[in-house]
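*Asks:* my questions are about this predicted structure, shown below with the sequence.
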Amino acid sequence: MNTETPPPNRLWNLEGWRLRWKVTAVVAIPVTVAMVLGALRVQEELSAAAHFSEAADQTSIVAPLLAMDTAFGLYVGGAISRTGSPSDAEQVTEMMAAMRETAANPDLDPAVVANVERLIDETEALRGQIANMGVEEVAARTVAIQDDAAKTVSDVISPIGDDTILKEGNRLVDAWAAQRRLFGQTMAILALVENPKAPNTALISANGSELALIDVLARYFPEDDPTLTTLRQAVKDRTDMVSAAPSGQPPLFELRDSMIASQQIYTNLIKNSTSSITNKVAAKASETRSAAMRDAAVVLATLLATIALGLLVARSLIRPIRRLRRGALQVANEDLPKAIEQIKVGDVTAVTEFEPIPVHTNEEIGQLARAVDDMHGQALKLAGEQAHLRLQIGDMFETLARRSKSLVDQQLGLIENLEFEEKDPKRLESLFRLDHLAARMRRNGENLLILSGTRTRRGHSAPVQVGDVVRAAMSEVEDYQRVEVKATPQGAISGTVAIDVVHLLAELLDNSLRASPPDSKVTFNFARAVDGGLLLEITDRGIGIPAAEMAAINDRLASGGEVSPETARHMGLFVASRLADHHGLTVRMRPTFDTARNQGVTVSVHVPHSALVSPMSMGMTGPQSAVDSDGYPVTGEQPAVAEPAVPVTVTVGPGPLTTGPIGLPQRTPAEPSGLPQRTPAEPSGLPQRTPAEPNGLPRRTPAMLGVLAQRASAAQEDLAQSSPSAPSTSATSAPSPSPQPSPLAPTAGLPQRTPGASGLPQRTPGATTGLPPLNPEVSAPAPAAAPTPVVESAPAAPATMAEGMEPAGTTQHRYRVNSQKTASFFQPRANVEPLRPILHPQETTPIFSGMVSTGIVSDWLATPTPGEGSKNWTSAADEGWNAAQRASAPRVEAHTESGLPQRQPGHQLVPGGVNGADKITAKLRDPDAIREKLSRHQKGIRDGRAASHAERNSI
């Protein structure tokens, strides 16, 4: 998974914008455009409303101006023709006053106001000069004033810009122009009165102009409008009256009345047009104001709706995406890991049952949610398949590991038989090394079992002493000579935990030995924990581990051993963490020294109190029976003084030998061997225990090919229940005290591998298998005439050396671990009552159990019932045979290079033999020859050790 931080988003990088900003950007552009356009439209309508309101104010001057112009035209016509009345002058005065009052309105256009004031002034000036001016001059100035008034009205109406208002304005101007033609007719009639002989063209032209303007006004009225008909008829009547009148004498009063009537009609038309213009301008202003408000409301509502819709759309997009993201993260961080853990523990329902992402739409986001659900399902399916594949691989590993382990166990059995039968010390040393290498191979096979996840491994029901656990762990590493064990505390570890603790300590020891200099020691320390548990510490002086890496290792040790890509490179770490997690152990690493150059590593293993067993609650395991020179238990009946359960002391060579943990003779620590002695300053560093000390571990006896089931010999059916110590007799038949357990001197050879730890069922050498025996005289009862002789042995000297120290005068071979097996053929049979072998029927491998459960192993491998074997028996000749055996006890005068006793040909002939050999006398030996032989022997020891070291490194 890519955990790199994404690069910072650029502002112009639209792909990096969040969805909310993208939706905002999509909505903001059209909303902004709509807002601008709506504002412009509202602004335009508001401007139009203001314009129409201003135009309404401006048109207020039209009606007074037209009224003043009409009144002034009537006044001028009456004054010139002398037909006027005083009311005409008063009316002009009133109109001029009204006009001044209207022009004082501040809302009017200043230019219009200036024109109006100028017209008022000109009208006032012309009014005072009419009496002194001629008709033509008065008519010209009056027409000029009327033209200025018409231009002012046009300037007020034209800027309005509305078609309907312009149409009304045009009708107003046309009506006003037709009315002004009445003043032209008046001036033409007056000119005709003054000059009767003049042509009548001016009057005809004025009448024609009026009729033309009336036709123009007809466009604004329906056809056959009575007002226009009246005006046409009035023009015709005035023409007829002038034509019918005598030359120079037209009917002025009748003409004046006709003109006043027409003028009144025009005045009404002008008033109607002016009122219409004013009302329409005011209505238009109100309408545009209302439209502006309406448009503003519509634009605002549209903007709000657009924003609301954008928010809804954005929410409809963002909320499902958030649910999808939250669901996907929950699947990735919680649901999928939890389901995978359930799959790992065997819950198959986790593969098919899961909660879908809560997005249930059918659009693209819903389809994406379903795709995530499909990915979740496929991931669970893949996890299930991987778990199934992992189980299959684990089963395959387990099968291969068990088969390999079974073969290694068989190999160990064969090597042990070869060790038992081998008499050549050099070959025996090689066999010991092969035995040790096979034990390490077996540990690697057990690592495969742990890697495959197998929890059911070989077990042990009896508690195991702490010291035996440590020694068993030492026996499974290569450079065990470098391990130094401090004082071992009392107590034992539960049998169900001990085997895995041995494996765990072996892995930690192997790591410490490999990571430390070859000339340094690796130390075992022990302490009691505050909770009553046991604390074991393995200390080395290596280069150490960096703090960060050590913290990671401690985390992996505490995690319980998870399979990861590092497992193959750190198999020991994985095995240690898995074993610790299985039994509740705590394994931690820390530097041995904080400031030294080579800090080293100290590994602490905490065994909880629940896994410990107190010594008082442990059952007595008892020692094994002694074996004869052929390595098989003595089966003949012994004298009544012999008691069954003691390791006895026999006199051999220079000093007495004590029996080892499996009943074979051992030299006492203080025994001089006749070889060059190792000084006390040369401890081997290996822990030792006393010969008779029960170790709680299952004892392995020499097996027949390592594959037959353990069976008890019929000759060992009756196990004596007496004291664990038995007295032995000396060479003079004097009783000797019971031997006391004493610690053995540290050996330089291989540590003893725990018998029976191979996991395969074993058989005692003397057990009846149903097959032809290899040594019939051992398993069959001895004839009555030839009882087994008894060898009287001297009492063993108590050991006084401290544990872990080698006594002076003792030479130990480095591979002398189970020397009883290799030296037993040099010794006579010991006069010991046989013991019933301690059987462990549960110590079988799963492969062997499967063979037994499926009937592969036939019934002849089953353990015989008691009473089937031969019984112990005695005869009167036993004492004679015992005396003969005591007389033939060997005297060891020379040793091999490995420290084993060497027999001399003819020195073990039994008195009364076939050839009747003469008594052999001791031969005098030259001291110089002995010294020379000892020197050669010492040189051979050094050369042998060097060669052994080279061979060991080459394996």
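*Replies:* Perfect, I can see it now.
*Asks:* drop to CA atoms for contacts and neighbour counts, all remaining ones
*Replies:* Noted.
*Asks:* quick one: Glu562 is in a strand?
*Replies:* No: Glu562 is assigned coil when assessed by DSSP: H, G, I helix; E, B strand; the rest coil, not a strand.
*Asks:* and it, what does it touch?
*Replies:* With contact taken as Cα atoms under 8 Å, 6 or more residues apart in numbering, Glu562 is in contact with Arg556, Phe574.
*Asks:* okay, pairing it with this:
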Amino acid sequence: MLALAASVFVTGVLWVWASLETVASQRLPILLVGCVALALLCAATFVAAVHCAQLQEVHRHAESVESELTQLVDEILPTIARRLREGASIDTVKAEIPDHANEISGRIVQLFTKEIEVSERQREATMAACANAAGRVQAMTTSMLADLREMEYRHGEDVLGDLLKLDHCTSQASRLADSIAVLTGARTGRRWTKPIVMESVLRGAMGRISAYQRVRLHSTCTAAVVGYAAEDVMHLLAELMDNAAKFSKPSEDVHVHVEQLTSGVVVIVEDAGLGMKPHALERAERAVSTTEPPDLVTLSGTRLGLAVVGRLARKHQLRVRFRRSPRGGVSVVVRIPATLITDPCPEDVPTLRNRRPVEERGPQVSSRAAARLPKRRRGQTLTASPPPRTRHRAETTKPRTDAGARFSAFRAAVRPNTPPTTAD
């Protein structure tokens, strides 16, 4: 723009000088032509100045739109999606959104908010349907378990092994239904009214996996888990034990170590499997993190374990860490906070004091141990059965080596002493 103005000035000066240097008879035509040329040049300069101002205005507007769109994409739209997924209403979210000077940005925000709201409603409806289905399966498995356990006391030894196998399979189906309920935000079907001792929690977790015979417990812990969290802790440990058993050789054992500290109880589930690469360990850490929200989009249809562990860990503030195991596999460290740990019930204290430290191979009980099991009476639960009266009577009983003996011995250790309450 300055160059155009300078050119006009220089052209005018030169034209005046040229007219003065010419003869008087030609001076007037030269001045007239110079004035016309100068006027045209001034008009061109003015038009150029107007166009330059318009271009500057368009450039400023483009920069403003670009800045607003960048803020829209990087900040506003993710915030809208996050707030709607957290459960905020669309009116609340709209009130939190700042006003937009650009009409297009406002329309984009409005359209995006509407689509997110529709998708969230569809997702909530889908999750509610899944939770309803999981609740029905939970009710069915709970009823089946009650019927099977009543039949275990009613029928003879010839069918006891088969009944206990069905009991164990139904427990695994119940765990799967509980996993779906956890992922959909529903409640699990069992509630414990009293604290559950740690040994019963561990054995209850063992009883929910198929490879329970490969799990070895190493525990001297006499503490108990509060009743409202016992079921979730049991479920979390069952998922970790199941993963450890699935990703290790069938001939390898899964070792579970328990240590009681002032800050809570630490449970270590260790296997001798194939191990995990560093990026896989990081992905597993993120899946069970208590800070990052769950992401079910990347969830595989057959691998629900880590997602379930992450949900339960976030619910009760359990810390779950993955690390390499000295045995070649993976060690999972679970820290149960002190807020979930309490003393066992008074009626369980004598039993705990007389009990030896746990360091055995789950349900593999010798025939003499199976023979010392309490006699089941019709109408009685296993925990209510009277203990054997004399050692002589136990030794004279014929040893049982069938599946019923092994399963009944395992069930005696697995079932907690406190009856659960079933939630609808």
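*Replies:* Everything's here; your move. Treat the numbers as computed from the prediction; the structure is a model and nothing was measured.
*Asks:* just give the TM-score of the two.
*Replies:* TM-score for the superposed chains, counting by TM-score structural alignment, normalised by the length of the second structure: 0.78, backed by 395 aligned residues with a Cα RMSD of 4.1 Å.
*Asks:* so what's the aligned partner of Ala439 of the first structure in the second structure closest to, chain neighbours aside?
*Replies:* Applying TM-score structural alignment, one finds that Ala439 of the first structure aligns to Ser171 in the second structure. Closest residue in space to Ser171 of the second structure, ignoring its immediate chain neighbours: Arg208 at 5.6 Å, by Cα to Cα, 6 or more residues apart in numbering.
*Asks:* Gly749 of the first structure versus the equivalent of that neighbour over in the first structure, what's the distance?
*Replies:* By TM-score structural alignment, Arg208 of the second structure lines up with Glu476 in the first structure. Going from Glu476 of the first structure to Gly749 of the first structure by Cα to Cα, to the nearest Å gives 14 Å.
*Asks:* ditto for Glu137 of the first structure
*Replies:* For Glu137 of the first structure, the distance to Gly749 of the first structure - Cα to Cα - is 162 Å.
*Asks:* for Ser610 of the first structure, grab the count of nearby residues.
*Replies:* 12 (other Cα atoms under 10 Å).
*Asks:* er, Val137 of the second structure I mean
*Replies:* 19.
*Asks:* same check, this time on Asp99 of the second structure
*Replies:* For Asp99 of the second structure, using other Cα under 10 Å, the count is 11.
*Asks:* which element is the nearest residue to it once chain neighbours are set aside on?
*Replies:* Take Asp99 of the second structure and drop its neighbours on the chain: the residue closest to it by Cα to Cα, 6+ apart is Gly106, 7.7 Å away. Here Gly106 of the second structure, judged by DSSP states H and E, is contained in helix 103-154.
*Asks:* show me the strands in the stretch 401-550 of the first structure, by range?
*Replies:* Secondary structure of the stretch 401-550 of the first structure (DSSP state E, counting those that start in this stretch): strands at 464-465, 483-485, 492-493, 522-528, 534-539.
*Asks:* list the contacts for the counterpart of Arg402 of the first structure in the second structure?
*Replies:* Aligned by TM-score structural alignment, Arg402 of the first structure pairs with Gly135 of the second structure. Gly135 of the second structure makes contacts with Ala177, Ala181, Gly189, Asp424, as judged by Cα under 8 Å, 6+ apart.
*Asks:* redo that, cut-off 10 Å
*Replies:* Contact partners of Gly135 of the second structure, counting by Cα atoms under 10 Å, 6 or more residues apart in numbering, are Ala129, Thr141, Ala177, Asp178, Ile180, Ala181, Ala186, Arg187, Thr188, Gly189, Ala423, Asp424.
*Asks:* could I get those residues as a markdown table with neighbour count and distance to Pro98 of the second structure?
*Replies:* Shown next, in a markdown table, are the contacts of Gly135 of the second structure (neighbours: other Cα atoms under 10 Å; distance: Cα to Cα, whole Å):
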| residue | neighbour count | distance to Pro98 of the second structure |
| --- | --- | --- |
| Ala129 | 13 | 36 |
| Thr141 | 21 | 51 |
| Ala177 | 22 | 44 |
| Asp178 | 25 | 43 |
| Ile180 | 23 | 39 |
| Ala181 | 25 | 38 |
| Ala186 | 18 | 36 |
| Arg187 | 19 | 38 |
| Thr188 | 23 | 41 |
| Gly189 | 23 | 45 |
| Ala423 | 12 | 45 |
| Asp424 | 11 | 44 |
